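> Sequence and predicted model, in that order:
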Amino acid sequence: MKKWWMEKIGYQIYPKSFYDSNNDGIGDINGIKQKLHYLNNLGIDLIWICPFYDSPMDDNGYDVRDFFNVAREFGTVNDFKELLKEAKKYDIKIILDLVLNHTSDEHKWFIESKSSSNNSKRDYYIWKDGKIVDGKELPPTNWGSFFGGSAWKKDSITNMYYMKIFSDKMPDLNWSNKELRLEMMSVAKWWLDLGIDGFRIDAVSHLDRAPFEDSRLGSGIVLDWNKFSNLPKVHEYLKEMNKEVFSKYDALTVGEVGGAASIDSALQYSGFNSKELSMVFNFDHNWCNNLNEINDYKDLRTNVIDLKHVFNKWQEAFKTEGWLPLNWLNHDQPRLMSQYGDQKFFKESAKMLATSLYLMRGTPFIYQGEEIGMTNYPFEKFEDFKDISSINYYKELKDISDTEKIFRVSKSSRDNARTPIQWDNSKYAGFSKVEPWININPNYHDINVLNNLEDSDSIFNHYKQIIKLRKTNNTLIYGTYKQLDLMNEKIYIYERESNNSLFLVINSFSNKDEEYDLENYYIDDVLLSNYKTTSFEKKILQLKPYESIVLKVRRKWWEKVEYYYMYQVFQVIMELELLVLKHIDLSIF
């Protein structure tokens, strides 16, 4: 099975932080249009743009006030139409975030819904009475929110609680209501008719709810994913969306299912025969280190075995049943180089990480700034945080110093990935001519696009080589994936193979010299390396710190088998000849 999106190279854009074209400190749609040539130069032909819908920006656009309009900070619908037109010139396809789980509390549906208990839009959202315990009113259940506190908020107009598993200003939609589902289908159709190529579907695993009973996982407020994640009716709703909308447009649909989805559940969402989604993002590989345990970044360590196990688990499960997106991070995770990179071997580790992931089976999705090695922001004070979940987390921390609070929140703050792209070393990093909405990382003088473009050995140019390699070798797109040496704590190595073509992708996660035995292969060519020279000694590959190398190879054992069978055939022929000779009177000749 082949689909158009399997051969694409994706790039995620967080518009607020991509490029500011009108110098108001906020990135915008025209900013994306002005940088299409940069993306084309990199080799990108598919972009996913985070929400730019009309919004009060409580959660930077994921709290949608009007699905059919563009927030004034980002431009206009006409600006977006122009972006679509320009993108087609570069053969770049565009997908948008489709927010299905919730709206803003300023959306017209919610304003109507909360106005009275018998309003026609009342059932578009989830409303429940509070419960009385020991004479005190409590929320309907003890379920917690992803952003801290209760998953319920009381509204004074009807004295009932609405459910909101994210912020107070993001009430959850009630997907059991057929009329609501039809409304959301209309939203999707409107944008597809405008000319987009599909959607990344936000929080897609949360569209169903368990019975409204307290969680038994603990006392007080409990964040229990099982109450609103990956429940059965989600699949019914998505099958309906696919049948009525997605399938009619050949749309790419990538669902966000987070880290709680099992392999079986993920295959239900996006298996080739699921009739739901094209792919699903999971985050299992984002936390294969000791980040939550450390008090100093110098103690950060990657658990290579865990990382390899996660990769292998998903690749093996989907090898014939479905397709995967390949992404190191997104707008909700820490920066790749701060999570898995090595600051002492900066370029080397950045290039290795790119090679290790983006030559696997699946569709790459590079996050903006990743291709130049952007890092986490060095937070120093509470005011540096802009993300609502980071702010809430900071306020919840008790009995520790302010310095400790800052460090603890900063480790996983979503703001890390949301600092503006560092385009050059001018003031405000070339992102804007005025002070941006969020701080620029002070390392922009060294880490920026301009420096990368001018350096032939840059991280950017290595990404470019990886993309070119994928696009010129179908084996690296459709070939099988086989991980080797699973228990090696230093080296991640895998094969990509199809027909008579075999590639070996070798990645060292070590900051020291390592060796790897290539005795079982004939090496035909070195296709890619993050070092200028590569050393082999008697078939032993001498790997330098964080070295990654892609080899075109042939298996030695195939040749041995081939020789063995040729020898056996020769033996049979010889025996037949001897047999014939025994029964023939040679004297007649």
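Cool, got the structure.
> use CA for all of it now, contacts and neighbours both
Noted.
> So for stretch 101-109, what gets flagged as buried?
Neighbour counts over stretch 101-109 (16 or more other CA atoms under 10 Å) mark N101, H102, T103, S104, D105, E106, H107, W109 as buried.
> Over to stretch 519-535?
Neighbour-count burial for stretch 519-535 [16+ other CA under 10 Å]: Y521, Y522, I523, L528, S529, N530, Y531.
> from what I can see the first one touches V553, true?
Meaning Y521. Yes: with contact defined as CA atoms under 8 Å, Y521 counts as touching V553 (6.1 Å).
> Looking at the buried residues of stretch 101-109, which is nearest Y162?
D105 (10.4 Å; CA to CA).
> State the distance from the residue nearest to the closest one when sequence neighbours are not counted to N118.
Distance criterion CA to CA, 6 or more residues apart in numbering; nearest residue to D105, sequence neighbours excluded, is K169 at 5.0 Å. To N118, K169 is 22 Å away according to CA to CA, to the nearest Å.
> In terms of neighbours, single out the busier of those two.
Using other CA atoms under 10 Å as the criterion, K169 and N118 rank with K169 on top: 19 against 10.
> mind listing what the more buried one touches?
D58, D63, S104, D105, E106 (CA atoms under 8 Å, 6 or more residues apart in numbering).
> mind redoing it with 7 Å?
D58, S104, D105 (CA atoms under 7 Å, 6 or more residues apart in numbering).
> Reformat the residues you listed as a markdown table; add distance to L36 and secondary structure.
Converted to a markdown table, the contacts of K169 look like this (distance: CA to CA, whole Å; DSSP: H, G, I helix; E, B strand; the rest coil):
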| residue | distance to L36 | secondary structure |
| --- | --- | --- |
| D58 | 28 | coil |
| S104 | 31 | coil |
| D105 | 34 | coil |
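> dropping in the other structure now:
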Amino acid sequence: MGSISWDRQNGFTNEPYWKDATFYQVYPASFKDSNGDGWGDLPGLISELDYLSDLGVDVIWVSPIFDSPQKDMGYDVRDYQKIYAPYGSIEDVDVLLRESHNRGMKVILDLVVNHTSQEHEWFQESRSSKDNPKRDWYIWKPPRYDADGTRIPPTNWRSYFAGPTWTFDEHTQEYYLHLYASDQPDLNWENAACRKAIYDNTMRFWLDRGVDGFRIDTVNKYSKRQDFVDAPVTDPNSPHQSAPEMWCNGPRIHEFIHEMNREVLAPYEAVSVGELSNTPDPRQVRPYVSAQAQELDMVFEFSLIRLGTGNILGPKYIYQPFPLSKMKTLTQKWQFVDGTDDAWTTVFVENHDNARAVCRFGDSSTPELWNKSAKTIALWQVTLTGTLFLYQGQEIGMTNMPSSWGIEEYKDVESTGFYEEAVQSGDPELIKKTLHGLGHLARDHSRIPFQWDASPNAGFAREGATPWMRVHDEYKSINVARQRDDPDSILSFYKKALTLRKEHRDLFVFGSFTLLDPEDESVFSYVKRDIKGHTDKMAVVTLNMSGKQQMGTDVTSILGDGARLVVSTQEGSKLVDGRPVLKPWEGRVYVNH
């Protein structure tokens, strides 16, 4: 856990730099292709570092770039010390680090150590024989047999990508565990030698080259329950049952994460942010991010970003509409820290595993509403307490894939797995609902090529190249070049909003959060207070998240007659009896200083 106090604008502070830093996630396959092979790469990313710096980015998070068969877009690592050739080379990583550091930006890599690819040399050794020294580096179990003598898996658990969590290996006549695809066998963190190899081969190797830290994939799944029993049957129509309680936040998880911090993260002062799924109670999250516990700096919790999805495993892609009041309640729930707290939190509304925010939380039905709602979402995000994470394309309002695109355009292993499962059910209604849900929620939406300009292939790849995913139909109207010099663009607003966040960090990064009018289904308002500085400085954020004019909260009753408007997503600052008249999808922030 890093203790160096640093920020790009104001020099050293009394807080670690990562608290008020703006992190920006790059999905490298889709960011910028430099050589015309249709696949984004590290030289392409390096060529746009000035763009990221100008936006206001402090830390770049690079999604997996290690050598991989790409069964799950790099989350199936074949070799942690090599780069997947289409991305570039280790030397390109060195250049990325040097050039980013020269611009005052830091770089973190995606660390995937719950599982490897089945092509990783560790697994090849593990499956070679039952007495191989690395046999216990993965989780192997003998088969069971039903009453008819038919071989069945060791447990009835369902994987995240549909189907069982166990695959039978003919060579040694045992099953291996994989929470995700069968190509991604789970490492056995119970084995100390395996943990040491993880620390040496996957962490120290890159920290020694100058990497500033890690986003740590599936961080709370390393400790599985060791009794390996069946999960309760909640879906009688499937032989595979949802069972996250068997592997999330397991009995030794805090021991393992504390060891990781003590052995590797702390000595390098490396920043850490863990992916913490299926942990919906802040009381469960605190032990991971308490400074006293010395485990992780921060984590991603997904209750808010998963709004609209069904159950995390079975009906995940059966879309569930939600009211604004639910979004408010979840926002409030995860604003559980402030600048005086021992723990810390994150702020995010997009990533590589979720669809586009403007389509899920805003209104992209018309160009005008798209522009307005994307800015209001931006204002919501930059005024929340915690470390802010943006995802590539969020800053220009990139949208979901067009509804006219067919299932053939979906490339993600999860999307295709859920669709194939629906087809195999033979239920036309389930197929229809799954397609509808994928259209709202699929991971593919966030992975289409970045839209740089109106040239062929949206400037992602040179003309004549064939991008690995289809370029969005609207790339000529939604792109960086069109927005860069437009003061009314989403991109321009993000730059202004990120600057505002830095200028008022005492309120927006470190301040306390108080929700107003939780039941209002159109206007989202809250108060931010300077707790850390022990001043009377306050801000009122009031956001009209509807397509109709609304009255905002009574600003003057909270801030007094000296309430000052510091930012609005639209022109105009009319107050009626102390309340702002909010245009459709307008957001404003008032302060008393």
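Done, it's in. Because the structure is a prediction, the values reported are computed rather than measured.
> Now the buried residues of stretch 519-535 of the first structure in a markdown table, please, with extra columns for secondary structure.
Converted to a markdown table, these look like this (DSSP: H, G, I helix; E, B strand; the rest coil):
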| residue | secondary structure |
| --- | --- |
| Y521 | strand |
| Y522 | strand |
| I523 | strand |
| L528 | strand |
| S529 | strand |
| N530 | coil |
| Y531 | coil |
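> Dump those to TSV, plus distance to D457 of the first structure.
What follows is those, written out as TSV (distance: CA to CA, whole Å):
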residue	distance to D457 of the first structure
Y521	29
Y522	28
I523	25
L528	12
S529	11
N530	9
Y531	9
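> Which of those sits closest to E179 of the first structure?
L528 (53.6 Å).
> So what does that closest one match up with in the second structure?
The alignment partner of L528 of the first structure in the second structure, by TM-score structural alignment, is V567.
> cool, D97 of the first structure as well?
With TM-score structural alignment as the criterion, D97 of the first structure matches D110.
> Show me the contact partners of the helix or strand containing its match.
In the assignment (DSSP states H and E), D110 of the second structure maps to strand 106-111. The set of residues external to strand 106-111 of the second structure that reach it, using CA under 7 Å, 6+ apart, is 58-64, 97, 100, 211-217.
> ok, then the element right after that strand?
helix 121-126.
> That next one vs the first structure, average offset?
Mean deviation of helix 121-126 of the second structure relative to the first structure after superposition (mean CA distance after the TM-score superposition for the first structure): 0.3 Å.
> what's the matching range in the first structure for that helix?
By TM-score structural alignment, helix 121-126 of the second structure lines up with residues 108-113 in the first structure.
> so how far is that stretch off the chain centroid?
33 Å (CA atoms, centre = their mean, to the nearest Å).
> Which residues does that stretch contact?
Stretch 108-113 of the first structure has contacts (CA under 7 Å, 6+ apart) with N119, K121, R122.
> again with stretch 483-500 of the second structure
L55, G56, N371, A374, K375, A378, L379, V382, E395, I396, G397.
> quick one: contacts for the fifth one?
Think K375 of the second structure. I490, F493, T569.
> Need the counterpart of the first one in the first structure.
Alignment note: I490 of the second structure maps to I459 in the first structure; criterion TM-score structural alignment.
> K539 of the first structure versus its match, what's the distance?
Distance from I459 of the first structure to K539 of the first structure, by CA to CA: 29 Å.
> Compare neighbour counts for those two and give me the winner.
Ranked by neighbour count (other CA under 10 Å), I459 of the first structure and K539 place I459 first, with 26 against 15.
> quick revisit: quick check, the match of L528 of the first structure in contact with V589.
Yes: using CA atoms under 7 Å, V567 of the second structure is in contact with V589, at 5.5 Å.
> Point to the residue nearest the middle of the second structure.
N351 (3.7 Å; CA atoms, centre = their mean).
> State whether that residue and Y391 are indeed in contact, as I suppose.
Yes: the pair N351 of the second structure and Y391 passes the contact test of CA under 7 Å, sitting 5.4 Å apart.
> Overlap in contacts, those two.
What both N351 of the second structure and Y391 touch, as defined by CA under 7 Å, 6+ apart, is an empty set.
> Can you list the residue ranges for helices in the stretch 101-250 of the second structure?
121-126, 192-198, 205-207 (DSSP state H, counting those that start in this stretch).
> Take the ones you listed and lay them out in TSV including distance to L543 of the second structure.
As requested, the helices of the stretch 101-250 of the second structure are exported to TSV (distance: least, CA to CA, whole Å):
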stretch	distance to L543 of the second structure
helix 121-126	51
helix 192-198	45
helix 205-207	42
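> of all those helices, which lies closest to S364 of the second structure?
So among those, helix 205-207 is nearest, using CA to CA, at 40.5 Å.
> distance between the closest one and the chain's centre?
Using CA atoms, centre = their mean, the offset of helix 205-207 of the second structure from its chain centre is 23 Å.
> With stretch 186-201 of the first structure instead?
20 Å.
> can you check stretch 550-570 of the second structure too?
Worked out by CA atoms, centre = their mean, stretch 550-570 of the second structure lies 32 Å from the chain centre.
> okay, how far is it across it, tip to tip?
14 Å.
> Check what contacts that stretch and list those residues.
375-376, 523, 525, 540, 542, 544, 578-583, 586-592.
> Filter these down to the ones in helices?
Those of these mapping onto helices are K375, T376, per DSSP state H.
> Buried subset of the contacts of stretch 550-570 of the second structure as a ChimeraX selection?
Buried residues within these, by 16+ other CA under 10 Å, are selected in ChimeraX with:
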select :375,376,523,525,540,542,544,578,579,580,581,582,583,586,587,588,589,590,591,592
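> Please, where are all the strands along the stretch 101-250 of the second structure?
For the stretch 101-250 of the second structure, the strands defined by DSSP state E, counting those that start in this stretch cover 106-111, 140-141, 144-145, 151-152, 166-169, 174-177, 213-216.
> Tabulate these (CSV), appending mean neighbour count.
Converted to CSV, these look like this (neighbours: other CA atoms under 10 Å):
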stretch, mean neighbour count
strand 106-111, 24
strand 140-141, 20
strand 144-145, 12
strand 151-152, 14
strand 166-169, 20
strand 174-177, 22
strand 213-216, 24
